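S.K.: need a structure here:
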Amino acid sequence: MAHGSTRPTSRDVAQTAGVSQAAVSLVLGDKWRGRVSETTAERVREAARTLGYRPNLAARNLRLGRTRTILLVVPALTTEFFAGVYTGAARIAAHHGFGVVLYPSPEGIGPARSPFASAQAALDGVLASSMAADALTAIRGDQLPLVMLDSDPHGSLGAATVNLDIADGVRQLTDHLTGLGHRHLLHLAADIASWTFEVRARELTTRLATVPGATVRTARAPIAIDAARDAAEAALTAPGPRPTAVICDDDKLAAGVYKAARRLGLAIPDDLSVTGLDDLALATALDPELTTVRLDAELFGERGMQALLAVLDGREPHGGDIPVHLVVRGSTAPPHTS
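M.R.: Below is the predicted model of the structure:
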């Protein structure tokens, strides 16, 4: 090679192609359209290939003031849902030349120690679940370009929010159960202070208010099967008419209801209809299989990362909640009439 063992530079590419170094930067940075001709762009690319030129990304990023690194803050990865969010986010990031550092809050929710001496120096932006919002304070992530997932669009820390249409999912579940004839419902709510769970409770109450004779009893439990079992057992044996259907904030909570029903000698769905929300692999492992709302975790991650990249580019992210849909399986049926 004409340049011996030295690494070819952008000046070498410019000389070989017969163009300016500025033109080389535009073409190899994929910002040439409307500024140099297609013929010139191809000549630059051909010269770069011939010389074996590779841009110095570290120097380029230094000039841009970017590390091309995104921090994804989620609750601890004990659920496949957030693993799916990561998969979708990382796919979009990689397509745009960004890496993703995953930062699970060790206790699932709440503050966590910062993995960085200075997040601002190490990161370009943050994508965070509202379920791990407290961790943002610890890493000072709220001082970086930030997009929130599952967060109140009217009170978010972030420059943008990306949400699943959870309210519509709850409407679909409620309409399904009341359509079957259920009027006495139990809401097994996740015992987590998070906007996404507040939406579930609010939408359920609003929807049932339109159904004559409908009542709802609320019990709370951490998202853990044994805790859900105990909470459901207590609620199903409390004084007053026994609920004929249970709406759970999460599929794991529904698994706990199955255990409670077995303890109480109640058959699902003959004596008790049960619904979840997520459509985790667990939903089809239960017997009977669980009626639930499918949330597309990977699409959620993709849309979140697309929104953050738009914010970094100074563009307006696409709006609109991500649709969800009801999956009816064997865990729901009309109530027994006595």
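S.K.: only C-alpha atoms for contact and neighbour calcs from this point on.
M.R.: Fine.
S.K.: where along the stretch 1-150 of the chain do the strands fall?
M.R.: Using DSSP state E, counting those that start in this stretch, the strands found in the stretch 1-150 of the chain span residues 69-75, 99-105, 125-129, 146-149.
S.K.: for the ones you listed, which one sits closest to G213?
M.R.: Ranking the strands of the stretch 1-150 of the chain by distance to G213, with Cα to Cα as the measure, places strand 146-149 first at 35.9 Å.
S.K.: for the closest one, packing partners?
M.R.: strand 125-129, strand 160-162, helix 297-312 (3 or more Cα pairs under 8 Å, 6 or more residues apart in numbering; DSSP states H and E).
S.K.: which is the next helix or strand following the helix or strand that contains K252?
M.R.: Per DSSP states H and E, K252 falls inside helix 251-264. Per DSSP H and E, the first helix or strand lying C-terminal to helix 251-264 is strand 273-275.
S.K.: one more, for comparison:
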Amino acid sequence: MTDDDTTASRAGLKPGKRPTINDVARIAGVSKKTVSRVINQSPFVREETRVKVSAVIDDLGFTPDVQARGLAFRRSFLVGLIYDNPSPNYVVNMQQGVLDALRGSGLELVVHPCDRSNPALVSEIRAFVERQKLFGVILPPSVSEDEAVIDVLRELDCPYVRIASVSLDAPERMLVTNDHLGAAEAGRHLADLGHRRIGFISGPTLFRSSAVRGGGLRDALAERGVALDERLVVEGAYTFESGVEAAKSLLALDPRPTAIFTGNDEMALGVFKVARDMGLEIPRDLSVVGYDDLPMASRVWPNLTSVRLPIRDMGRMAAEKLLAPMRGLDPAKLDQPEVRPSLVVRDSATALKP
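M.R.: Have a look, this model is predicted:
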């Protein structure tokens, strides 16, 4: 009789019989789901339980195959990126970053666009997570800000990482982008160039970043003794088309603003179009500053001054947090740099002519 047979006999198993996950659960005195969590290195297991179950697994020589792991844990090897951001460039950059982190992990990415204003959003996401049996989920803004979505993910025991302009969750489930700091840099830059009549095209109110970026702009202008005229604030939708409509409204004013700060680069390009159609020259007649510093910012003329948000890095960092427990790491203690937006000065903003 081999040592393995002796161990199996002590555990009440027939000699030569391969132990199953049910055997491990019975001997450890836990549920099969708990055993699955231990096998998959879930962060949602107490250390005492993890040690006990791991000891039983070692004693029995239990070795689940890949398919069994997926089935027992009721998870696939898919990471979901659930987004409602209307900027395709933002989404593509985010995907690239997530893929950077997943490479070599055995996990694959599946994307799921959604509409946060849809009354069926929560049930739609529930169905998506259950249908795909997701390993975990990454949530960019603004779906990351929806607490009803978070409640569903917790109910389904689906790991997640949120990306948002301010902290909304525990550190291990949160990547904060500090949007207030970036918008403040843009505001100081325009004020230091001598601009006092500054227009602001915000994002939609559904996005927390809209208010946070607006707050950063206001605070920075106040530091310079400049008040943001609320009549020069227009809500956009983070799309090129909404930038066009907002710019038409602002540039029809008399006097019109001498500078416009937009909540993202897509809307800044809308301002470029309207200015050109009106015969205005940027930056001679109008200074423009965007946000995100997408690749398009350096491909238009004049090159767009923009607040750089490291979107690809953000996707990678969020995915690394999600994968950390699988790699035996504490996601709250990962050595990741803080996401800090920074202003990239180019040619679209200049000093106000006296």
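S.K.: in the second structure, what residues pair with the helix holding K252 of the first structure?
M.R.: Using TM-score structural alignment, helix 251-264 of the first structure corresponds to residues 265-278 of the second structure.
S.K.: can you pull the buried residues of the matching stretch?
M.R.: Neighbour-count burial for stretch 265-278 of the second structure flags 265-275 (criterion: 16 or more other Cα atoms under 10 Å).
S.K.: Same check on stretch 120-136 of the first structure?
M.R.: Applying 16+ other Cα under 10 Å to stretch 120-136 of the first structure flags 120, 123-133, 135-136 as buried.
S.K.: check contacts around D293 of the second structure.
M.R.: Applying Cα atoms under 8 Å, 6 or more residues apart in numbering, we find D293 of the second structure in contact with 265, 305-309, 344.
S.K.: quick one: which of the residues you listed is most hemmed in?
M.R.: Taking other Cα atoms under 10 Å as the neighbour criterion, S306 ranks highest of the contacts of D293 of the second structure with 33 neighbours.
S.K.: so the residue in the first structure that that one lines up against is in which element?
M.R.: Aligning on TM-score structural alignment places S306 of the second structure opposite T292 in the first structure. In the assignment (DSSP H and E), T292 of the first structure maps to strand 292-294.
S.K.: ok, now I27 of the second structure?
M.R.: With DSSP H and E as the test, I27 of the second structure turns up in helix 21-28.
S.K.: quick one: the closest residue to L157 of the first structure other than its chain neighbours and A160 of the first structure, what's the gap?
M.R.: Spatially, and ignoring its direct neighbours in sequence, L157 of the first structure is nearest to D142 (6.8 Å; Cα to Cα, 6 or more residues apart in numbering). As judged by Cα to Cα, to the nearest Å, D142 of the first structure and A160 of the first structure stand 12 Å apart.
S.K.: Compare the two (neighbour count), which wins?
M.R.: Legend: neighbour count by other Cα under 10 Å for D142 of the first structure and A160, higher for A160 (23 against 20).
S.K.: related to what we said a few turns ago, need the contact partners of the match of helix 251-264 of the first structure.
M.R.: With Cα under 8 Å, 6+ apart, stretch 265-278 of the second structure has contacts from 87, 201, 236, 238-248, 251, 261-262, 281-282, 286, 288-294, 296-297, 306.
S.K.: Now the buried members of those residues.
M.R.: Among the contacts of stretch 265-278 of the second structure, the ones that count as buried by 16+ other Cα under 10 Å are 87, 201, 236, 238-248, 251, 261-262, 282, 286, 288-294, 297, 306.
S.K.: Now intersect the residues you listed with the strands, please.
M.R.: 201, 261-262, 288-292, 306 (DSSP state E).
S.K.: between these, which is nearest I39 of the second structure?
M.R.: Nearest to I39 of the second structure among these: D292, at 39.8 Å, using Cα to Cα.
S.K.: if I look at the residue mapped onto that closest one from the first structure, how far off is A227 of the first structure?
M.R.: Structural alignment (TM-score structural alignment) places D292 of the second structure against D278 in the first structure. Remark: distance between D278 of the first structure and A227 of the first structure (Cα to Cα) = 18 Å.
S.K.: and the residue nearest to A319 of the second structure when sequence neighbours are not counted, what does it touch?
M.R.: Among residues not flanking A319 of the second structure along the chain, V98 sits closest, at 5.5 Å (Cα to Cα, 6+ apart). Shown in contact with V98 of the second structure (Cα under 8 Å, 6+ apart): 109, 312, 315-319.
S.K.: Put together JSON lines for those, with distance to P331 of the second structure and neighbour count on each row.
M.R.: Listed next are the contacts of V98 of the second structure as JSON lines, based on distance: Cα to Cα, whole Å; neighbours: other Cα atoms under 10 Å:
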{"residue": "L109", "distance to P331 of the second structure": "20", "neighbour count": "16"}
{"residue": "R312", "distance to P331 of the second structure": "19", "neighbour count": "19"}
{"residue": "G315", "distance to P331 of the second structure": "15", "neighbour count": "26"}
{"residue": "R316", "distance to P331 of the second structure": "13", "neighbour count": "20"}
{"residue": "M317", "distance to P331 of the second structure": "10", "neighbour count": "23"}
{"residue": "A318", "distance to P331 of the second structure": "10", "neighbour count": "28"}
{"residue": "A319", "distance to P331 of the second structure": "10", "neighbour count": "24"}
